[in-house]
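Visitor: this one's sequence-less:
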């Protein structure tokens, strides 16, 4: 019985002496320089990925997928800034409001995302490193009951992650 008590005491003593490491800090996978550039050009962290914030989304007119010249210039600047810090891939997600059929909105949202991806490619990102998705009206950020809400839902979001996108 005394051996059991001794072994138990030794385990308790060793456990009490063990150094507990500090809790792990969240690691985004991006360098400090990359994170600074992402913030500077309007991206916001969301878990392990970064995406354009609400004010920086690319909004479209009803039933429209063409970018204005100023939007193309902004995207070229964004692409150049990303490539300059080694962020060479992204996911581009197009969205619509709920006017029109689901089929039409799927096509339109894909066209919107493709227009943004093409502009990013013009700014220096490789087009084959950009994943383009059309998500239709499935993920609204505002209510489609008002003109303002519908306008906010006609958007494209650019998402970057530390992992390479193939």
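Guide: Sure, I can see it. Given the structure is predicted, the values throughout are model-derived calculations rather than measurements.
Visitor: going forward, measure contacts and count neighbours with C-alpha atoms only.
Guide: Fine.
Visitor: which parts of this structure are strands?
Guide: 43-46, 49-52, 58-59, 90-94, 130-134, 155-160 (DSSP state E).
Visitor: so for residue 113, which of these sits nearest?
Guide: Nearest to residue 113 among those is strand 90-94; the distance by C-alpha to C-alpha comes to 4.5 Å.
Visitor: can you put the strands of the chain in TSV and add distance to residue 17 and mean neighbour count?
Guide: Putting the strands of the chain into TSV (distance: least, C-alpha to C-alpha, whole Å; neighbours: other C-alpha atoms under 10 Å) gives the following:
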stretch	distance to residue 17	mean neighbour count
strand 43-46	38	18
strand 49-52	39	20
strand 58-59	56	22
strand 90-94	47	25
strand 130-134	51	21
strand 155-160	43	23
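Visitor: against that first model, consider the following:
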């Protein structure tokens, strides 16, 4: 018999990526949520989001620079969270390149902010899930020329 009061750390409604875009280019910021508690590596959902971002940038943007910022929830010490958030950002940068992000995009900054900038409460499972994230800030973007098929 297990503990009947067990609440999973990742909310059931957010365990699967349903194909929603992690960013819109005009917002100049992409957010990938859902790292496991204490996890520096991406899981399948975050991997999908990073592949999407790399592809989207390659297709629509001529060039630009990226800042990758890692974040954690409030679980753990400040020192641990700062290190963990940096590891998340570094891993995300590596994966973006692995997933084909073109060299015309420079990654100018990779930082970890720990739990210093929550975007949600740390009092709930869902809030902590939202706070475990990386943000990709898109700077100096030059858009590719778009043409309609009938032009």
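Guide: Structure's in. What do you need? Predicted model only: the values in this text are computed from it and were never measured.
Visitor: what would you report as the TM-score here?
Guide: For this chain pair, the superposition-based TM-score is 0.67 by TM-score structural alignment, normalised by the length of structure 2; 119 aligned residues with a C-alpha RMSD of 2.5 Å.
Visitor: that older thread, turn the strands of structure 1 into TSV, including distance to residue 36 of structure 1.
Guide: Formatted as TSV, the strands of structure 1 follow (distance: least, C-alpha to C-alpha, whole Å):
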stretch	distance to residue 36 of structure 1
strand 43-46	10
strand 49-52	12
strand 58-59	21
strand 90-94	17
strand 130-134	22
strand 155-160	14
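Visitor: quick check, central residue of structure 2?
Guide: Taking C-alpha atoms, centre = their mean, the centroid of structure 2 lies closest to residue 32, which sits 2.6 Å from it.
Visitor: trace that residue over to structure 1, please.
Guide: By TM-score structural alignment, residue 32 of structure 2 lines up with residue 57 in structure 1.
Visitor: equivalent analysis for residue 111 of structure 2, please.
Guide: Residue 111 of structure 2 maps onto residue 133 in structure 1, by TM-score structural alignment.
Visitor: go ahead and confirm its match touches residue 110.
Guide: Yes: using C-alpha atoms under 8 Å, residue 133 of structure 1 is in contact with residue 110, at 5.8 Å.
Visitor: ok, back up a step: tell me the contacts of the match of residue 111 of structure 2?
Guide: Neighbouring residues of residue 133 of structure 1 by C-alpha atoms under 8 Å, 6 or more residues apart in numbering: 91, 92, 93, 94, 109, 110, 113.
Visitor: identify the residue of structure 2 aligned to the fifth one.
Guide: This means residue 109 of structure 1. Residue 109 of structure 1 maps onto residue 85 in structure 2, by TM-score structural alignment.
Visitor: same question, the third one
Guide: Alignment of residue 93 of structure 1 against structure 2 is given by TM-score structural alignment, with residue 69 as its counterpart.
Visitor: residue 89 is in contact with its match, correct?
Guide: Yes: contact criterion C-alpha under 8 Å: residue 69 of structure 2 and residue 89 qualify, at 5.7 Å.
Visitor: now do the shared contacts for those two.
Guide: What both residue 69 of structure 2 and residue 89 touch, as defined by C-alpha under 8 Å, 6+ apart, is the set 110, 111, 112, 134.
Visitor: in TSV: the residues you listed, plus distance to residue 79 of structure 2.
Guide: Compiled in TSV, these are given as follows (distance: C-alpha to C-alpha, whole Å):
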residue	distance to residue 79 of structure 2
110	17
111	14
112	11
134	18
